[in-house]
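> Structure, please.
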Amino acid sequence: MSDNLKPQTNKEQRTVAIIGQGYVGLPLALLFVKKGFHVLGIDLDRRKIEMLRKGKSYITEIPDSDIQDAIASARYTPTDQFSFMEAAEAIVICVPTPLTSYGTPDLSYLTQAAAEIGGRLQKGQLVILESSTYPGTTREVLLPVLNKTGLQAGSDFFVAYSPERVDPGNEAFPVENIPKVVSGITPNCLARVEELYGQLFIKVHPVSSTDAAEMTKLLENSYRLINISFINELAMICDVLQLNLWEIIEAANSKPFGFKAFYPGPGIGGHCIPVDPSYLLWKIKQYGINSDFIQISNAVNHMMPLYITRQLKQHLEKKSLTGSRILIYGAAYKRDIADYRESASLELMHMLEIEGADVFYHDPYIPSLQLGDNKYDSLELTEENVKKMDCVVIATDHSSMPLAFILEHALLVYDTRNVTKDMTGKARIVRLGGGDS
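This next block holds a predicted model:
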């Protein structure tokens, strides 16, 4: 093994830089600190950096105490200066990879990070991309920028791809307990990333190429998009057939093989499932092929807020949304988190606005949000406020939701998550996929 391949053996002397201190980068940074590494947490958002330096967390699932412990250990340095990463043996890229307004990949954050790294790349450094992206990105976008240094990948520096698998709000699977898929541009690159991540994760799973690792992430999220969209389509079918889909899923799930339960909802949100499959669609269109499954699933997912809007119009006593007061419970895309990126709740609110409804929302994790030109503040769940509503829509099933209180004081509750199963109250209850008349 060459000197450049040999990692430092003393963890207390090992330093990594993580570009992006968001939902992926910050948990990874804290895990490195926990395992004894020095971490340079780089982010261009000065607000985030100032909060971190003060021991404050901006991610609901990460308590302030975790940040304070990391700072107190003197092994975590939040900074907005890219120059700091010259001291690191490894640089991990955890930047956003969203979609443009045209539904195509937006790699601007990645190319900016790559340029910053390329201008400072040191001999022997390992560069790992973790951001979700299409197959070929590491080879075709990241590597060419680093090659401009004149150094040789696989001997002078090392390039790897390892898809993030963070699941916000899932306490059953801490980051380090989730097996880590790793890949490298060359065998030496793979050896370096295997060694480094072997210090952090309970299991490291190597694959043959960075393209294969990139595709692994897209498979995981396309699988979920397709299955959840299919179940949402079944919810609409069961509403027409007057069947309870929730009962049917429970019955099918009693089979010990050949079936995995997915559940309906107002639509799929977050930074992965609604986005990653579109990265794959964009890539394969360059080869003259398409994925009907992904296209149809995207269409069903985008249709759900419109379907729920139509359902509300049908179930409201006055059969009109104009002037109706609708309260959306939950703006986050999933329970017990403060992330509302791509949340179906926002599109549902927008649809209701178009129909002339007076729209309100409540979310214990999101005190305010911007929807187009309008700013909304989370409405306090008082008896008076709930009684004023023509309908309360349960869009996100936060565990702290005062469900009995809502059912006692609301006129109509439209439940997209089946949390009202076997419950009664003064409110009339309608469930998505519940076959309610």
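> switch to C-alpha atoms for all contacts and neighbour counts from now on
Fine.
> contacting residues around Glu233?
Val300 (Cα atoms under 8 Å, 6 or more residues apart in numbering).
> Another for comparison:
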Amino acid sequence: MNIAATTGRARPVTAPAPTDVAALRAALAERRATLGVIGLGYVGIPLALTAVKTGFSVLGFDIDAPRVAQINRGESFIKHIPHAAVAEAVAAERFVATTDFDRLAEADAVLICVPTPLTKYREPDLSFVVSTAKAIAGRLRPGQLVVLESTTYPGTTAEVLRPIFEETGLKSGVDFFLAFSPEREDPGNPDFGTSTIPKVVGGDGPDALALAETLYAQLVVKTVPVSSPATAEAVKLTENIFRAVNIALVNELKVVYGAMGIDVWEVIDAAKTKPFGFMPFYPGPGLGGHCIPIDPFYLTWKAREYDITTRFIELAGQINTAMPRFVVDRLAEALDRHARRGLNGARILVLGVAYKKNVDDMRESPSLKLIELIEERGAATDYHDPFIPVIPMTREHAALANRKSVSLDAETLAGYDAVLIATDHDTVDYAHVVRHARLVIDTRNACAKAGVAASTVVKA
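Reported below is the predicted structural model:
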């Protein structure tokens, strides 16, 4: 989210009154405080609704006026968040969305939930965080708590946000309080939501830590205090680097075992029966979502400041980013072997463009890269996704915008030379797909998990 247009000019503050930390902490503990949530997306909306449900009043800030209007009508724009949850919060008059950033002054605590993407050179893009910080600085008042939740490299809170806020003349830990608490949302996960996931908290000083702990103790099942914002920032990166590296490992094993005629999914399912020393991760067509494909490179970039190369992380990145090309090569080989034809001139149906199953989230989805690679090799491509009827505009894949999902009826399936399963949505009838498709390339083991086996199914 770019809120530069709403940025107010930071105004000098002279001789601020002493901040009553005890009073602010009491207001947070008793849920009398007003919370401001900046960025009403996959992180901000669940956070805001959780806060409202626990008794807080919440002001939600976003520059997307249609989205703000939709929220204020009590409508959800995210599949796994029901309309009723938004409507209930709005009807209770404890949740209001707005594009008016001057209302930040009304908030006792401001929570920043804006994107932190990479540039095309795989370097951190903090433009959204910086523009948000400047917007806050223009309205910052003594006695406010500001918490960054956006994933970033260690040092961002202290080195980027604090100087912007202190240009106002207010001092962190004295006049206002600054903390970092990384979001841990897993969209579409039925087992864990915002309130049931422990929250790591690092404060810029003891008062900031105490205030942030008090706030999140009202929202989540458990708070996990750490010694500094930088430590909290490192915790989030470590969580996602762990996943990225282990996914890279099983992706590499998929390639190796595949060459040996061994099914990597069968290997993993057998290995996970060991009750200790093994944790299952699964291969796929590439990494998706806002976290795992991006976050490791934030640490890689920061490590260069210390003349350290993150070889393990970078190798994992190379393996994971190579997966879409591996899948397309497997698709071409399968067409040659089973259909006696090449990829050039073929008609391919990509099944699933969400980055993971059962969500309507396309951020960093490998499906988009797959479509582009397939079409570069001369094939015509359509897609089906029950949760994404139209591909929205994205920065990296603008040419695919406005394409529409096709049906999965028998006649449509039979019209393609191959169906490539890129996302294993549970609502798809895989037996129906296999029955009517000429060839199925399965990157998620979806057919086997559905109990469907056929000579026309090729794992990739």
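> Could you get me the TM-score between them?
Scored against TM-score structural alignment, normalised by the length of the first structure, the superposed chains reach a TM-score of 0.96; 432 aligned residues with a Cα RMSD of 1.4 Å.
> How much space separates the residue nearest the centre of the second structure from Ser150 of the second structure?
Centroid check for the second structure by Cα atoms, centre = their mean gives His290 as the closest residue, at 3.4 Å. His290 of the second structure sits 11 Å away from Ser150 of the second structure, going by Cα to Cα, to the nearest Å.
> Give me the nearest residue to the residue nearest to the centre of the second structure, chain neighbours excluded.
Arg363 (5.7 Å; Cα to Cα, 6 or more residues apart in numbering).
> Show me what that neighbour aligns to in the first structure.
When the first structure is aligned by TM-score structural alignment, Arg363 of the second structure is paired with Arg341.
> Pretty sure that match sits against Gly269.
Yes - between Arg341 of the first structure and Gly269 there is a contact at 6.6 Å, judged by Cα atoms under 8 Å.
> Can you name the residues that contact the residue nearest to the centre of the second structure?
117, 363-364.
> Derive a PyMOL selection command for the buried subset of those.
Here is the PyMOL command that selects the buried residues among the contacts of His290 of the second structure (16 or more other Cα atoms under 10 Å):
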select buried, resi 117+363+364
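> Across to the first structure, which of the contacts of His290 of the second structure hold up?
Counting by both residues aligned by TM-score structural alignment, their matches' Cα atoms under 8 Å, the first structure reproduces these contacts from the contacts of His290 of the second structure: 117, 363-364.
> okay if I get those residues as TSV plus distance to Arg347 of the second structure?
Converted to TSV, those look like this (distance: Cα to Cα, whole Å):
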residue	distance to Arg347 of the second structure
Pro117	33
Arg363	25
Glu364	24
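> So what does Asp363 of the first structure match up with in the second structure?
Under TM-score structural alignment, Asp363 of the first structure pairs with Asp385 in the second structure.
> any idea how far Ala22 of the second structure is from its match?
In terms of Cα to Cα, Asp385 of the second structure sits 51 Å off from Ala22 of the second structure.
> Looking at the two, which one has more neighbours?
With neighbours defined as other Cα atoms under 10 Å, Asp385 of the second structure and Ala22 compare such that Asp385 has more, 27 against 11.
> got a list of what that one touches?
351-354, 405.
> try it again with 10 Å
350-354, 357-360, 391, 404-408, 423-425, 427-428 (Cα atoms under 10 Å, 6 or more residues apart in numbering).
> One more: Ala22 of the second structure?
Neighbours of Ala22 of the second structure in contact, by Cα under 10 Å, 6+ apart: 28, 207, 211.
> Of those residues, which is the most crowded?
Leu211 (26 neighbours).
> My reading is that Val328 of the second structure lies in a helix. Confirm?
Yes - with DSSP: H, G, I helix; E, B strand; the rest coil as the criterion, Val328 of the second structure is part of a helix.
> Which residue is the nearest non-sequential neighbour of the equivalent of Pro206 of the second structure over in the first structure?
Aligned by TM-score structural alignment, Pro206 of the second structure pairs with Pro187 of the first structure. On the basis of Cα to Cα, 6+ apart, the spatially nearest residue to Pro187 of the first structure that is not a chain neighbour turns out to be Gly154, at 7.5 Å.
> how far away is the equivalent of that neighbour over in the second structure from Gly205 of the second structure?
Here Gly154 of the first structure is matched to Gly173 in the second structure, going by TM-score structural alignment. Distance of Gly173 of the second structure to Gly205 of the second structure, given as Cα to Cα: 6 Å.
> one step back: what's the overlap in contacts for Arg341 and Gly269 of the first structure?
Joint contacts of Arg341 of the first structure and Gly269 (Cα under 10 Å, 6+ apart) are 332-333.
> Wasn't Leu111 of the second structure part of a strand?
Yes - looking at Leu111 of the second structure with three-state DSSP, it is inside a strand.
> list the contacts for the aligned residue in the first structure for it?
Aligned counterpart of Leu111 of the second structure in the first structure: Val92 (TM-score structural alignment). By Cα under 10 Å, 6+ apart, the contact list for Val92 of the first structure reads 16-20, 25, 28-29, 41-42, 85, 126-131, 160-162.
> Determine the number of other residues adjacent to Thr119 of the second structure.
Neighbours around Thr119 of the second structure, by other Cα under 10 Å: 10.
> Skipping adjacent residues, who's closest to it in space?
The nearest residue in space to Thr119 of the second structure (Cα to Cα, 6+ apart) is Asp125, at 5.8 Å.
> if I line the two up, what does the one you found land on in the first structure?
So Asp125 of the second structure corresponds to Asp106, using TM-score structural alignment.
> and the gap between its match and Leu99 of the first structure?
5 Å.
> where do the contact lists of the two overlap?
With Cα under 10 Å, 6+ apart as the test, Asp106 of the first structure and Leu99 both reach Tyr279.
> ok so Asn298 of the first structure is a helix residue?
Yes - assessed with three-state DSSP, Asn298 of the first structure lies in a helix.
> That one contacts Pro277, correct?
Yes - if you go by Cα atoms under 10 Å, Asn298 of the first structure and Pro277 touch, sitting 8.7 Å apart.
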